[in-house]
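K.L.:
what's the 3D shape of this:
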Amino acid sequence: MTALRLRGDLWMGAAPLIRGLALEMPGGVWSCLLGPSGVGKSSLGRLIAGLPGPHRLEGVLEACDGQPLAGRVAMMAQGGQLLPWADLVGNVTIGARLRGARPDTARARALLAEVGLAGLEARRPDALSGGQRQRVALARVLMEDCAVVVLDEPFSALDTGTRLAMQDLAARVLKGRTVIVITHDPLEAIRLSDRAWLLGPAGAEALALPDAPVPRDWRAPQTLTAQAALLGRLLPVAPACAG
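P.N.:
This next block holds a predicted model:
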């Protein structure tokens, strides 16, 4: 299991985004990065995934086993970013094709079946529902078979019921991997996280989480109480009504 350590300052070009980061993300469990838009959550996800961009870290990002992270991280980006011209098998195997390797179509079909899409392999993304497209993106991440998975707002476009179902599915199929989930959603953070941090310009604050296994029951009093407390941290104070 690959644990991660990240320390230092996150910059966007010449502008600092987050100072004094100190994150210890344990191996084999879910860690959550939560915070307002523009704080740098997606930049941290891209940094962990080794993707290029205007962001940079003045500090250290390393796997705690001392081995390079390159080749051990898969990322599910916002919106899934499926190829509209390719069928589902083609979308799931795109990583191998880009590397010039022979795609394992049998494994791709097995993964599509695992995420509930058996029989739909020949369809293209525009023939799927939003939840089905997210399942294809999840199968593509699984196809890479990486120890570390970054999920950047993976279910933000889904309705509430579908989002809860996809959270449960992701928790099941990614069990045992080191998962970093980036979200704006307090309930998603509370349900899925073994560790969670609220990001801001001055660093990352560790959040208290209910003492229950993930994915936590969204109806449980502990989950609802933790969600309300976190929502109160994220929302600005509303002015009192006159009259």
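
K.L.:
C-alpha from now on. contacts and neighbour counts both.
P.N.:
OK.

K.L.:
Could you check how far the residue positioned nearest the centre of the chain is from residue 18?
P.N.:
Nearest to the mean C-alpha position of the chain, by C-alpha atoms, centre = their mean, lies residue 151 at 1.8 Å. According to C-alpha to C-alpha, to the nearest Å, residue 151 and residue 18 sit 20 Å apart.

K.L.:
Skipping adjacent residues, who's closest to residue 93 in space?
P.N.:
Excluding the flanking residues, the one nearest residue 93 by C-alpha to C-alpha, 6 or more residues apart in numbering is residue 103, at 5.8 Å.

K.L.:
I have a second one here; can you model it like the first so I can compare?
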Amino acid sequence: MPEPLITIEGLYKVFGKNPESVMPMVHEGRSKDDILAETGHTLGLKDINLTINKGEIFVIMGLSGSGKSTLIRHFNRLIDPTEGVIKVENTDVMKLQPKELENFRRHKMSMVFQRFGLMPHRTVLENVGYGLSIQGQSKAVWSAKAKEWLDTVGLAGYEAQYPAQLSGGQQQRVGLARALCTDAEILLMDEAFSALDPLIRSEMQDQLIELQDTLHKTIIFITHDLDEALRIGDRIAILKDGEMVQQGTPDEILLNPANDYVEAFVKDVNRARALTVETVMKPPSRRITADTIEEALIQMKAIKGDYGYYVNDDGYQGVVTQDALEACCDDASTSQEMDDTVWEDLPSISPDAMLESVIPETLDADYSLPVVDEEGNLKGELSKSNLAEVLGGAEKKSEDRV
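P.N.:
Here you go, the predicted model:
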């Protein structure tokens, strides 16, 4: 079971002179526009409930004004909620006293901003080591660690440069290195890559994924870009007008949008690039495991098909057809053991492969392709019709609503 690290319960945020006075209207279900018109207060967040698991990349996304940046600033209490509970490892963040909150921000969470947030009068090395320096670490300690992180993000040799001397992508790498240098367990990233050119943005996404494979940080990532969310997120929460409209894994959101608002986000996504084989494959219903041809033929007839995937103690071996089994029965004893003269080679595909990469194989094959993991275990099968159903799903849903 995943281990929850952050828990948000019943979180509300109202902006205005007297937020508590309008909370009865909020609980009555009055609209954001009504509350603004009658009271001059703005409803920023409404009844947010979520858990974020240790070591995952949790993406919060939505259009401008949806409340996503407001929400992320609640995690380290840059903004205090009007109502609600914020717990980090069972610590109620709302009960932290000023000194405790200061230590919490310095040691538990780091933040990467959209506009880099670098100090122009400090060198790259000083920017990266700044968090450790204000924690009281000696210059020898923080500079050594800052150099390590600069090397990790591909900026070794830039230590003496100033932010203005770097490109936008390099500045964001400095910002990422600075956040990682404090060794904080939780990384908050607010539209961290949105100011970058598309190619550099893609490179930064790749680097974040690579770093996460090693570091296993808990990352809360804000974006308005669904392609980015699908690419990097383990789970995604979608906000609209301060309310959570859906949360789930990328494939859950892509294949089962909760409403028309979410559907509007996902309709233009290239599913072949966003979904893995594992998310759309069917269970392996054609498994043949018999030791003899006679037993294999009995299994074949039971699955009501004319072919199956042969699996023995060594894992997946190939595809075997009913015609081949019957021919063997005619030519030899039905007690003959199964061997590689009975089955045919049929390339398998990995459950982790992106659909885009297996489309040609799937369309060219005479059979549904077996999905096999690294240990040789048969995990599922992918057919032409299955592929067409998934890739055509967005268009069909749109037609159904017309």
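
K.L.:
Work out the TM-score between the chains.
P.N.:
Scored by TM-score structural alignment, normalised by the length of the first structure, the superposition of the two chains gives a TM-score of 0.81; 220 aligned residues with a C-alpha RMSD of 2.6 Å.

K.L.:
if we can go back for a sec, which residue in the second structure aligns with the residue nearest to the centre of the first structure?
P.N.:
Using TM-score structural alignment, the equivalent of residue 151 of the first structure in the second structure is residue 189.

K.L.:
Assign its match to one of the three secondary structure states.
P.N.:
Under the three-state scheme (DSSP: H, G, I helix; E, B strand; the rest coil), residue 189 of the second structure adopts strand.

K.L.:
Now do the contacts for it.
P.N.:
Going by C-alpha atoms under 8 Å, 6 or more residues apart in numbering, residue 189 of the second structure touches 111, 112, 113, 114, 219, 220, 221, 222.

K.L.:
Residue 190 is in contact with the third one, correct?
P.N.:
Yes. Using C-alpha atoms under 8 Å, residue 113 of the second structure makes contact with residue 190 at a distance of 5.4 Å.

K.L.:
Who has more neighbours out of these two?
P.N.:
residue 190 (22 against 19; other C-alpha atoms under 10 Å).

K.L.:
That one: what's it in contact with?
P.N.:
Counting by C-alpha under 8 Å, 6+ apart, residue 190 of the second structure makes contact with 69, 72, 111, 112, 113, 114, 221, 222, 223.

K.L.:
mind redoing it with 6 Å?
P.N.:
When contacts are counted by C-alpha atoms under 6 Å, 6 or more residues apart in numbering, residue 190 of the second structure touches 113, 114, 222.

K.L.:
and the first one, what pairs with it in the first structure?
P.N.:
Residue correspondence to the first structure (TM-score structural alignment): residue 113 of the second structure is matched to residue 77.

K.L.:
cool, and residue 159 of the second structure?
P.N.:
Aligned by TM-score structural alignment, residue 159 of the second structure pairs with residue 121 of the first structure.

K.L.:
Equivalent analysis for residue 234 of the second structure, please.
P.N.:
Aligned partner of residue 234 of the second structure by TM-score structural alignment: residue 194.

K.L.:
Likewise for residue 58 of the second structure?
P.N.:
So, by TM-score structural alignment, residue 58 of the second structure is matched to residue 31.

K.L.:
again with residue 5 of the second structure
P.N.:
Mapped onto the first structure by TM-score structural alignment, residue 5 of the second structure lines up with residue 3.

K.L.:
what number of residues lie near that match?
P.N.:
With other C-alpha under 10 Å as criterion, residue 3 of the first structure counts 20.

K.L.:
repeat for the one 3 residues further on
P.N.:
Around residue 6 of the first structure there are 18 other residues, counting by other C-alpha under 10 Å.

K.L.:
my read: it touches residue 20, true?
P.N.:
No. The criterion here is C-alpha atoms under 6 Å, and residue 6 of the first structure misses it with residue 20 at 10.1 Å.

K.L.:
number of nearby residues for the match of residue 234 of the second structure?
P.N.:
Neighbourhood size, residue 194 of the first structure [other C-alpha under 10 Å]: 23.

K.L.:
what do you get for residue 228 of the first structure?
P.N.:
The number of residues packed near residue 228 of the first structure is 13, by other C-alpha under 10 Å.

K.L.:
cool, and the one 4 residues further on?
P.N.:
If you count neighbours by other C-alpha under 10 Å, residue 232 of the first structure ends up with 12.

K.L.:
All set now, cheers.
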